[in-house]
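Asks: Turn this into a model:
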Amino acid sequence: MSSNSGSRDITAAVVRGKEQPFVIEQARLRGPQDDEVLVKIVATGLCHTDLIVRDQYYPVPLPAVLGHEGAGIVEAVGPNVRELKAGDHVVLTYGQCGHCNPCRGGHGAYCRDFFALNFGGDDGHGHTAITDAQGQPLHDHFFAQSSFATFALAREINAIKVPDDAPLELLGPLGCGIQTGAGAVLNSLQVRSGSSFASYGAGAVGLSAVMAAKVAGATTIIAIDVVPSRLQLAMELGATHVVNSRETDVIEAVRAITGGGADFALESTGRPEVLSAGIEALGGLGMMGVVGAPKLGTTASFDVNNLLLGGRSIRGIVEGDSVPQVFIPQLVTLYQQGRFPFDRLVKFYPLEQINQAAEDSTRGITLKPILRIAA
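Replies: Coordinates of the predicted model:
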């Protein structure tokens, strides 16, 4: 499994230490084996998860090549690849084993080996595919791709073919952040036509949820944030109401707007106090989805009787509960129809400016950075 057959020189952004900046380095990547595909990366989205791993909120071993919203063109395939071929345009998404009960049931985001396959730093068997300029291994297989690089290896199951006429450099975030927000609304919560929906957080995930709620036919769509420019954009993307939580009591505002409480809500900030307030502002039989990822061990509190007597529920959601082979092409079609304009969230950076992109994302200047990688 560690053969260097078909290996090539690559350029990659490497994290070498906790809370340290990305370093652009020369490295070497082995060729594809088994059901793997080698992808020439055109562009990769920068996601909050990349940054919390850089800062070691999650215990991914370092040094590592991160990146998990890659989009590119298949360069070569392993001997057991069945459908993809060189030249195909693909979006890379999360890893899954494909054969445990959740995977077989169409819930690959809840794969029994999800953490090992996406955060383990190797192929699940202790092998890495990338070595640095000194020949030392770099941890990789991040979300089964490690796409902060000019080339990446993925498995056929997480390389999703998209139409050749779609703008490939734009599509990488559909593999994680955008599909998380949209999928939470359309797949997990199953927001209904005519219902009310509240998005706690108007970053890239929260605004993707706002756009999806509009697609779903929700008639009251509330965006909650502290950044006025984000709230303005939310109105342009489909929100019917906005709440600045620095200026207004969120629970009172959501109850007033919805006439008693939201039917559906999504928490994408990772802040436990925001989650608690969102649960309190649910209506009877309301459902709160949780996608914001804080540090491991973070707890939140809520009134148990408020949950019990109102028939309310809280749902943890990973990757928008999507079947990527189905859902990502659906999002591409919605975008091409003008019904899901996620390009409004994006700003492009060259790979060499990855640290600036990370800073702009952290400061809220850029909603969704995308790193252009191919010349």
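
Asks: Every contact and neighbour count from this point should use C-alpha atoms.
Replies: Fine.

Asks: Just give the number of residues close to Asp303.
Replies: Residues near Asp303, counting by other CA atoms under 10 Å, number 10.

Asks: Leaving out sequence neighbours, find the closest residue to it.
Replies: Glu280 (7.9 Å; CA to CA, 6 or more residues apart in numbering).

Asks: Could you report the distance from the one you found to Ser313?
Replies: When distance is defined by CA to CA, to the nearest Å, Glu280 is 11 Å away from Ser313.

Asks: now the other sequence, so there's something to compare against:
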Amino acid sequence: MVRAKGGPLQIEDVELGEPRAEEVLVRTVASGICHTDIIVRDQVLPPGPPAILGHEGAGVVEAVGSQVHGLAPGDHVVLAPVSCSACRNCLRGHPMNCDSFTALNFGGRRADGSTAYRDSTGAELNAHFFGQSSFSNHVIVPQRGAVKVPTEAPLELLGPLGCGLQTGAGAVLSALAPPAGSSIVVFGAGGVGLAAVMAAVIAGCDPIIAVDLNASRLDTAVELGATHAVRAADDTVEQIQAITRGGADFALDAVGLPATLRQAVTALNIGGTAGLVGANAVGQEVSLDLMHLLFGRTVKGIVEGDTVPALFIPRLVELFLRGRFPFDKIIERYPFSEINTAIEDAETGRAIKPVVLY
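Replies: This is a model prediction of the structure:
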């Protein structure tokens, strides 16, 4: 857990309550490290410390509540963000735009304000992060946050499908849904951006342009199917316009800075769509050319790929098993005891998608 703003994660004994009627007890096998874990540790976003973070967990069901259906002890699951299932967006099939998304996933508590987690002194802990707090050997999760996956899939690799990989792939396949042959540019070749590149291959996009400052990550993007790699520079937009002969049909900002979103929008052709999946802090603003937008261009904010996790995560697993979504190529594994090293490697760019193994 993290006990101070910006401090290291500490491994401690924690008391975990019993699952409620609609909850599941899961033994965590592995958890990915996400940029969101880091900015919450640094208190850019809530919940505050002491808190148990982690939200890309995968594990094995050990117990289920009395009202849980479709899950049983022994099932393999990927843990995903939670939603209320009752608001207008949930009912319309957009649970990642849930009216209560922030409260349920960043509140550090169950919806009723309680917590299943206490430290060795009995003090309550902020947890239930994204419904899971997967930086823990065992977690209590709502049934709707546990997605059953085939046992033949390597469970130690699957955790990032719950957030980063779902976000990038879903942004392309679900939110933007480019027709085959569409041009697309992806800003940022981290885990989210590379998932978007792999999804663009699945969608049949051409060209697929990856933009990043890191040359080795651009090489990885090409290995995963990008047709062009552009080193971020002052003339990035001009390079994209030259490759696409006027502008991209779709652009995805997986960085989340005002400068990259502005470039993503500017690089669009008439009628093009830019998606934003990256974010770094509340209150950032971006200026855009209104006349440029007027000619049919769209800017779309996308949370967690705008997917239905219970449907989309099994789809990604199936694509992986068929060799069409080779996300294993971007994963670096660490023992749980080295979680702070894994986080440091994520911050410095030494690892694209670190995963800690329990």
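
Asks: Can you pull the TM-score for these?
Replies: The TM-score (TM-score structural alignment, normalised by the length of the second structure) is 0.99; 358 aligned residues with a CA RMSD of 0.8 Å.

Asks: quick one on the thing from earlier: contacts only, for the residue nearest to Asp303 of the first structure.
Replies: Ile251, Phe302, Asp303, Asn306 (CA atoms under 8 Å, 6 or more residues apart in numbering).

Asks: Neighbour-wise, give me the winner out of the residues you listed.
Replies: The most crowded member of these, judged by other CA under 10 Å, is Ile251 (18 neighbours).

Asks: do you know how far the counterpart of it in the second structure is from Ala259 of the second structure?
Replies: Matched to the second structure by TM-score structural alignment, Ile251 of the first structure sits across from Val237. Between Val237 of the second structure and Ala259 of the second structure the distance is 11 Å, computed by CA to CA.

Asks: Same check on Asp37 of the second structure?
Replies: 23 Å.

Asks: Quick check: Glu56 of the second structure touching Ser31?
Replies: Yes - here Glu56 of the second structure reaches Ser31: they are 5.1 Å apart, a contact under CA atoms under 8 Å.

Asks: ranges for the helices of the stretch 1-150 of the first structure?
Replies: Along the stretch 1-150 of the first structure, counting by DSSP state H, counting those that start in this stretch, helices occupy 48-54, 101-104, 114-119.

Asks: residue range for stretch 151-164 of the second structure in the first structure?
Replies: Going by TM-score structural alignment, stretch 151-164 of the second structure sits over residues 164-177 in the first structure.

Asks: So which bits of the matching stretch are buried?
Replies: Leu168, Glu169, Leu170, Leu171, Gly172, Pro173, Leu174, Gly175, Cys176, Gly177 (16 or more other CA atoms under 10 Å).

Asks: quick check, nearest of those residues to Ile157 of the first structure?
Replies: Nearest to Ile157 of the first structure, judged by CA to CA, of these is Gly175 at 12.4 Å.

Asks: check contacts around that closest one.
Replies: By CA under 8 Å, 6+ apart, the contact list for Gly175 of the first structure reads His68, Glu69, Gly70, Val91, Leu92, Thr93, Tyr94, Pro324, Ile328.

Asks: quick one: which of those sit in strands?
Replies: Gly70, Val91, Leu92 (DSSP state E).

Asks: Tell me how far the helix or strand hosting Leu308 of the first structure lies from the chain's centre.
Replies: According to DSSP states H and E, Leu308 of the first structure maps onto helix 304-309. The chain centre lies 31 Å from the centre of helix 304-309 of the first structure; the measure is CA atoms, centre = their mean, to the nearest Å.
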